[in-house]
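Participant: need a structure here:
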Amino acid sequence: MNNIKLDLTNLLDEIIAGGKYSNLQLNYYFTSKNYNKKEKSFITNIIHTTLKNLIFIDYLIEKNSSSIKKRKIKQLVRISVAQFLLNKDEDYSGIVFEAVETAKIINKHQSGFVNGILRNIFQKYDQLVSEIPVSKKYSVELSYPQWIINKVAADHPENYIRILQSYKTKSYLSFRINPHKISKEGFIELAKKNESKILFEVENVFYMSNPALLQTKEFHDGLFFVQDASSYLAVKAMEVEDGDIVLDACSAPGGKMTAILQEYNPELLIATDIHEHKIEILKDIKKKNNFTNLKIVQNDAREIGSLNEKFDKILLDVPCSGLGVLRKKPEKIYSLESSDIKKLKKIQKDIFDSAYHSLKENGVIIYSTCTFTREENTNNIKYFTEKYPDLHIEIINFPDNVFISKDEFGGSFIDYRNKYLDGFYIAKFRKKGKNEF
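Facilitator: The predicted structure follows:
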């Protein structure tokens, strides 16, 4: 266990201090180290618990120490407190012992400090919780920066606490099948064979009890892909027709691009991304799947006109604050600033403006984000419809088992009531033809 505790310390440090994404770093550790299934589950649980409760954990630490100068010792204390939070009713002496032994490896002079601070936190836990100031109650207990609490409360005053609580719950791995290579029945049988239970399904997307299918030949052969149903439903909302010229403007990491080509038959799909390394990922997907009607271009989505093409369908899954995917990327809120949303809103508007001018008459734009702030969603939709009176919003039909709420302009939230799906906002615009005025 000591080696795993040390790995957890290093992993958390890479995420918090190194700015790495938790899901990517977990995958890296799991492919580079020889953990068994139980160890992988333990590591994932501790990292997610730490990140989802970081402000609360730091409150407990700071009530017992004004500062911890050694960064990795602080990470060790954090993961030990997270381990305690998962097992508050059990004897904590084992957690303290493991932490002390790990501290001896990191910095032997800090082992006594680690022993003392953890015992103080665990023994005084109920008292420390009772002393949380009323003014900081939700921020500390739910581990959100106060400005996010304020923003969500302003945007969704009736249910903001339930929204914030829901995105601290467990995330689930989901696969979208390639209907040309495997049937639903075939996927269900494969899941049973690998002792992986299907917890929930949305059309061709299945949420799983464990990641076992990631290790199968069928996954590596492209019979199914990692994709959340929310982004899949954004693709479905386009209703691509045979012969369409389609643009996926912010395409990486390629899930939506692949879904378009496996669910529909456009004449041409152009997939773009601004980052060169992400373009290489898209090219690898194209090569692996032998997509002949796919063109990949490195391009800034604010400059769609440079592609010299008019499109029937455009998918804009724009850069956003990402609050709807906090179950999968809980660390995101600790680096996000309120000013970032203003900057993102400017980028979102520029991307939409660029797309509008490259859209054919009667063409469709899908505008989507993985966040739930009105500033990035409803307010933008209001701006777009006022600026472009030849655009009108169309109704999107969602599966009956997906909870949807709509704003006053007809945009749809895949909202917090969905246990499995990411939080997502989708609006569908159609450009009127001249004879419709």
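Participant: please count neighbours and contacts with C-alpha atoms only from this point.
Facilitator: Fine.
Participant: ok, residues contacting stretch 166-175?
Facilitator: 52, 142, 205-211, 224-229, 324-328, 330, 416-417, 419-420 (Cα atoms under 8 Å, 6 or more residues apart in numbering).
Participant: what are the buried residues along it?
Facilitator: Going by neighbour count (16 or more other Cα atoms under 10 Å), the buried part of stretch 166-175 is Ser166, Tyr167, Lys168, Thr169, Ser171, Tyr172, Leu173, Ser174, Phe175.
Participant: what of stretch 70-85?
Facilitator: 72-85.
Participant: name the residues that touch that stretch?
Facilitator: In contact with stretch 70-85 (Cα under 8 Å, 6+ apart) are residues 5-6, 8-10, 12-13, 46-47, 49-50, 53-54, 57-58, 61, 68, 92, 95-96, 99, 103, 106-107, 110, 114, 118, 122.
Participant: the structure of the following sequence is requested for comparison with the preceding one:
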Amino acid sequence: MVKKEREIALEILMERSDNHFIKTIYMRKMVEYPYLNTVQKAMIKRLVQGVAEREYTLDYVIRANSSLRLKKIAANVLNILRLSVYQIMYMDKIPEYSIVNEGVELVKKQKQFQAVAFTNAVLHQIANQKAKILNEISRLKDQKNWKVAYSFPQELIDLLLKEYSPKIVEKILAESLKEKPLTLRFITPDQQAAASVRGFLQSSKRIVGQGILFDRVCKYYGNIEQESIFQQGYLQIQDEASMLVGHLAAADQPKSVYDLCAAPGGKSTHLAVLLPDSQIMATDVSPEKAQKIKENKNRLKLANLQISVQDATLFDPEKKEADCVLADVPCSGLGVIGSKPEIKYRINQSAINELNQIQSQILEQAAKYVKNGGTLFYSTCTILSAENRLMVEKFLQKHPEFSLCSIADDPIFQGENAKQMEKNGEMIWQNQMLQILPQSLHGFFIAKLRKTL
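Facilitator: This next block holds a predicted model:
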């Protein structure tokens, strides 16, 4: 049966849960409905991500224009309203009458006949007052209204306000609603690859910018995985903040590297390219994620990269010590909400406490693999000190054999863009540890430790 984009988007929203992310469901649906073309897939992705990004805002608008409380509206009808209101407010190219009609038809397809008139009335009212509603939302600048204005849970706002000024927190919230392009890292082992990349850069209309910290990088909107240049292994998706780990680790020219929690393999593949004569060993607890690293390894033709399945919270006595160990631990992900909007609805203080235990366990085990004189990199894609600076400081108190290394004098941080990021407050140095706030790059944290002889 052929289904339209909005019907499939509704299926995705209805299937999401604490254990099932939109991205995973979306990928499965794209396989389930093979007749969808590129434009249709992009439409579905935009709809479900848009609802996830702005769910609190959409619910605020629906609540203000509904005769029923949200809890009284059937779940599928509420999600149809969210999809429709998102289109009315944030997708100008679609006529509003068409959005309303399709929303009503979708309610009928769901056999919610008692809700047809209600849906029609709510959507017509919102469509007729669109300009007024958008103006009202734009005026919700008071701190007490940030939850609605930026569609962000109050508990997380309060956590951020404990660490950052209101001005910085509002910037973080605003950035979380901005669509982020992919960052592509170039891999050019020979002249043919270099020529292909040059041709891609000159011809692609989807490139929207160059690298901020790195030269061999571009920003891209679209599904790059379908492009032949990606399939040939000349490009890898990886944010520049994440690239910093490989760049800094490679500076010491380690001969052996362990990358724990390595999926999807950005850091591992980066190091395998930077250190062709070194052995890079990537592990992940998930067989499915380890398979993803293998796919990237094969596509990029990296003979010096080995992959295995392992729980990073458990020590493997069979492993030899390595010159360098990367512990990019599971985290709250608050630095990448712009790309993964659902994260903000799943993270609370209880979840952070659980993550802290896992982070501490992984860091403890990672330290056991480091050779004397070797380095240990601890990194996350979040911006909370409990997961970052405080985690490292607690570790150092227990392990006097490790000490912090300065990374601020690396040439990458002496460039004009890095200095501007520091001036703007996006790049914060914390006793030789680096916290990047989500603005020019994704939010990220890096600490480099050395095991003393």
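Participant: on that earlier part again, put the buried members of the contacts of stretch 70-85 of the first structure into a PyMOL selection.
Facilitator: Selecting only the buried entries of the contacts of stretch 70-85 of the first structure in PyMOL, with 16+ other Cα under 10 Å as the criterion:
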select buried, resi 5+6+8+9+12+13+46+47+49+50+53+54+57+58+61+92+95+96+99+103+106+114+118+122
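Participant: now, the contacts of stretch 70-85 of the first structure that are in strands?
Facilitator: Residues from the contacts of stretch 70-85 of the first structure lying in strands, with DSSP state E as the criterion: none.
Participant: narrow the contacts of stretch 166-175 of the first structure to those in helices?
Facilitator: Lys52, Leu142, Ala229 (DSSP state H).
Participant: closest one of those to Pro399 of the first structure?
Facilitator: For those, the closest approach to Pro399 of the first structure (Cα to Cα) belongs to Ala229, at 10.6 Å.
Participant: the second structure: which residue goes with Lys313 of the first structure?
Facilitator: Aligned by TM-score structural alignment, Lys313 of the first structure pairs with Cys324 of the second structure.
Participant: what's the mean deviation for the helix or strand harbouring its match versus the first structure?
Facilitator: Taking DSSP states H and E as the criterion, Cys324 of the second structure maps to strand 322-328. Compared with the first structure after fitting, strand 322-328 of the second structure deviates on average by 0.7 Å (mean Cα distance after the TM-score superposition for the first structure).
Participant: same question for stretch 40-48 of the second structure.
Facilitator: Superposed on the first structure, stretch 40-48 of the second structure shows a mean distance of 3.3 Å to its aligned residues (mean Cα distance after the TM-score superposition for the first structure).
Participant: nearest residue to the equivalent of Leu434 of the second structure over in the first structure other than its sequence neighbours?
Facilitator: Aligning on TM-score structural alignment places Leu434 of the second structure opposite Ser412 in the first structure. Distances taken as Cα to Cα, 6 or more residues apart in numbering place Lys406 nearest to Ser412 of the first structure, at 4.6 Å, with adjacent residues excluded.
Participant: now do the same for Ile352 of the second structure: its match in the first structure.
Facilitator: Superposed on the first structure with TM-score structural alignment, Ile352 of the second structure falls opposite Ile341.
Participant: what's the spacing between its match and Glu375 of the first structure?
Facilitator: 8 Å (Cα to Cα, to the nearest Å).
Participant: got it, and Asn150 of the first structure?
Facilitator: From Asn150 of the first structure to Glu375 of the first structure the distance is 13 Å (Cα to Cα).
Participant: any idea which of the buried residues of stretch 70-85 of the first structure is closest to Leu190 of the first structure?
Facilitator: Gln83 (33.9 Å).
Participant: pretty sure Ile79 of the first structure is in a helix, no?
Facilitator: Yes: assigned with DSSP: H, G, I helix; E, B strand; the rest coil, Ile79 of the first structure falls within a helix.
Participant: where's Lys368 of the second structure relative to Gly50 of the second structure, distance?
Facilitator: Distance from Lys368 of the second structure to Gly50 of the second structure, by Cα to Cα: 43 Å.
Participant: which residues in the stretch 251-400 of the second structure form helices?
Facilitator: 266-274, 287-300, 343-346, 349-368, 389-398 (DSSP state H, counting those that start in this stretch).
Participant: for Arg450 of the second structure, which of these is the nearest?
Facilitator: Arg450 of the second structure sits nearest to helix 349-368 of all those, at 9.9 Å, using Cα to Cα.
Participant: tell me what angle the closest one forms with strand 322-328.
Facilitator: Calculated by axes from the mean of the first three to the mean of the last three Cα atoms, to 10 degrees, helix 349-368 of the second structure forms an angle of 170 degrees with strand 322-328.
Participant: pull out the buried positions in helix 349-368 of the second structure.
Facilitator: Quick answer for helix 349-368 of the second structure (16+ other Cα under 10 Å): 352, 355-356, 358-368.
Participant: neighbouring contacts of it?
Facilitator: Contacts of helix 349-368 of the second structure (Cα under 8 Å, 6+ apart): 155, 260, 312-315, 321, 325-327, 329-332, 376, 378, 386-387, 391, 395.
Participant: hmm, try it at 7 Å
Facilitator: Ala312, Thr313, Leu314, Phe315, Val325, Ala327, Val329, Pro330, Cys331, Ser332, Leu376, Glu387 (Cα atoms under 7 Å, 6 or more residues apart in numbering).
Participant: three-state assignment of the alignment partner in the first structure of Leu159 of the second structure?
Facilitator: Per TM-score structural alignment, the equivalent position to Leu159 of the second structure in the first structure is Lys151. Secondary structure for Lys151 of the first structure, judged by three-state DSSP, is helix.
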